[in-house]
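> what follows is a predicted structure for the sequence shown.
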Amino acid sequence: MPERDNISFFDELTGQVLARLYSTFPVPAILLAKDFVDQPLAYNEHVMSEVASSQSEFFISTCEWLRQAGYINTADRDPNNLIVREVVLTAKGLELLKVKPENLSDEPSLGEQLTAATQEGATDAAKKAVGQILGLGARFMMEGIRSL
């Protein structure tokens, strides 16, 4: 697998996670690292066993960031860094994914665009949608802070 920079990998994983949750909403999902990364396990000589790979740890950290930023709710963190349980979009996450691009009411919502892009393997389109979603989330947060 070619090396990816952290932001690119984060955007890719975020797109996949949000698309999955949008398509299953409101039913909580179980997200397995093996469904999102190329190498979920790596051999560790210290424990003489396979453990979560750095890719799996990055996936879990991405989900944790999405939880802390208020886009998703999850159960407690898996100590093995391989599973995220009881994952569902928050109201904030759902509202952002339901947004339609300005002045384009006939266009699909950002969530629909993201879901289609991830299903088609169009990572650039998915990353673009993720950028729009996170940008909107940041703007909404800043507007909320200014109104306090």
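Arrived safely.
> when you work out contacts or count neighbours from here on, use the C-alpha atoms and nothing else.
OK.
> which residue ranges of this protein form strands?
29-32, 41-44, 49-52, 72-73, 83-89 (DSSP state E).
> for the third one, buried residues please.
Under the neighbour-count criterion of 16 or more other Cα atoms under 10 Å, strand 49-52 has 51-52 buried.
> so which residues of this protein form helices?
Ranges of helices within the chain are 6-24, 54-68, 91-98, 110-120, 123-146, based on DSSP state H.
> make CSV out of those and add distance to Asp38.
As requested, the helices of the chain are exported to CSV (distance: least, Cα to Cα, whole Å):
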stretch, distance to Asp38
helix 6-24, 12
helix 54-68, 8
helix 91-98, 26
helix 110-120, 16
helix 123-146, 15
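> let's bring in a second model and compare:
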Amino acid sequence: MLDISVPPRQGVGNKKARSWRAYGSVLSSLPFSKTMARAMAKTNIERFDEMSADILAFLYEGFPIPSSVSPQVAGLTVLKYLEYDPTTENSVTEGERDPETEFFDATLEWLVHAGFIAKRAAPVNRQVYVLTPYGLQALKHVPKPSLGTETLGQKLSAATKAGTKSAASEILNQALSIGAQLITKHAGF
């Protein structure tokens, strides 16, 4: 526990204000990563939207070639394996695993389960992903042809490259809505 003594002054409000400032200076000195601070400030839905937008834009740009989708797609850091000894199971690594990686993995799996992307096994114990017909059709949709011929996929790619998270989230929600309609229509609902 942190013990902070505050010299007496008039009024309780001043004492509380000085106490919070002291806590703030202590908290700001703790080693939080930028990713953790970013994650703490956002809701799960906002984090999901951002990561989904990054994943779908990445797969749209590489379509139809199945691609390995790592957390780096969403700007997260990954642990790099430099050496691995299978007999002792010892490894030499570089970097750190981003705390948001678990959330990224869950987002990727949700997109597979929902039918927007397909997962396939690839050599050397890795997975590759590709857009499903529903995911591709949703991203090829042109929302208002009278305003231009740019597809949602093109807009999503541009927004993620530009770093405009709110625009990417809005475009993603349009694509997910269209994709859900296509999937439910196909399923007979």
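Structure's in. What do you need? The structure presented is a predicted model; accordingly, all values stated were derived computationally and were not measured.
> mind telling me the TM-score for this superposition?
Once superposed, the chains reach a TM-score of 0.78 (TM-score structural alignment, normalised by the length of structure 1), with 134 aligned residues with a Cα RMSD of 2.5 Å.
> on that earlier part again, can you lay out the strands of structure 1 as JSON lines showing distance to Arg139 of structure 1?
Formatted as JSON lines, the strands of structure 1 follow (distance: least, Cα to Cα, whole Å):
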{"stretch": "strand 29-32", "distance to Arg139 of structure 1": "28"}
{"stretch": "strand 41-44", "distance to Arg139 of structure 1": "37"}
{"stretch": "strand 49-52", "distance to Arg139 of structure 1": "35"}
{"stretch": "strand 72-73", "distance to Arg139 of structure 1": "18"}
{"stretch": "strand 83-89", "distance to Arg139 of structure 1": "19"}
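> out of those, which comes closest to Gln119 of structure 1?
Evaluated with Cα to Cα, these place strand 29-32 nearest to Gln119 of structure 1, the distance being 16.3 Å.
> pull up the aligned stretch in structure 2 for that closest one.
Aligning strand 29-32 of structure 1 against structure 2 (TM-score structural alignment) gives residues 67-70.
> please tell me how far the residue nearest the centre of structure 2 sits from Thr101 of structure 2.
Closest to where the C-alpha atoms of structure 2 average out (Cα atoms, centre = their mean) is Met51, at 2.3 Å. Separation of Met51 of structure 2 from Thr101 of structure 2 (Cα to Cα, to the nearest Å) stands at 10 Å.
> what do these two both touch?
By Cα atoms under 8 Å, 6 or more residues apart in numbering, Met51 of structure 2 and Thr101 have no common neighbours.
> right, and the helices of structure 1 - which one's nearest Val84 of structure 1?
Using Cα to Cα, the nearest of the helices of structure 1 to Val84 of structure 1 is helix 54-68, at 7.1 Å.
> mind giving me the packing neighbours of that closest one?
Identification of packing neighbours for helix 54-68 of structure 1 by 3 or more Cα pairs under 8 Å, 6 or more residues apart in numbering; DSSP states H and E yields helix 6-24, strand 72-73, strand 83-89.
> pull out the buried residues from the last one.
Judged by neighbour count (16+ other Cα under 10 Å), strand 83-89 of structure 1 contains these buried residues: 83-85, 87-89.
> okay, buried residues for stretch 106-122 of structure 2 please.
Using 16+ other Cα under 10 Å as the test for burial, stretch 106-122 of structure 2 gives 107-108, 111-112, 115-119.
> and which of the residues you listed is nearest Lys165 of structure 2?
Using Cα to Cα, those come closest to Lys165 of structure 2 at Thr107, 16.3 Å.
> aligned against structure 1, show me the partner of that closest one.
Using TM-score structural alignment, Thr107 of structure 2 pairs with Thr62 in structure 1.
> distance of its match from Leu114 of structure 1?
For Thr62 of structure 1, the distance to Leu114 of structure 1 equals 17 Å [Cα to Cα].
> what's the answer for Glu12 of structure 1, then?
11 Å.
> neighbour-wise, which of those two wins?
Taking other Cα atoms under 10 Å, Glu12 of structure 1 and Leu114 do not tie; Leu114 has more neighbours (28 against 20).
> map that one across to structure 2 for me.
So, by TM-score structural alignment, Leu114 of structure 1 is matched to Leu156.
> list the contacts for its match?
Contacts were defined as Cα under 8 Å, 6+ apart; by that measure Leu156 of structure 2 touches 53, 57, 168, 171-172.
> wait, which of the residues you listed is closest to Arg21 of structure 2?
Using Cα to Cα, the contacts of Leu156 of structure 2 come closest to Arg21 of structure 2 at Ala168, 36.4 Å.
> good, we can wrap up now.
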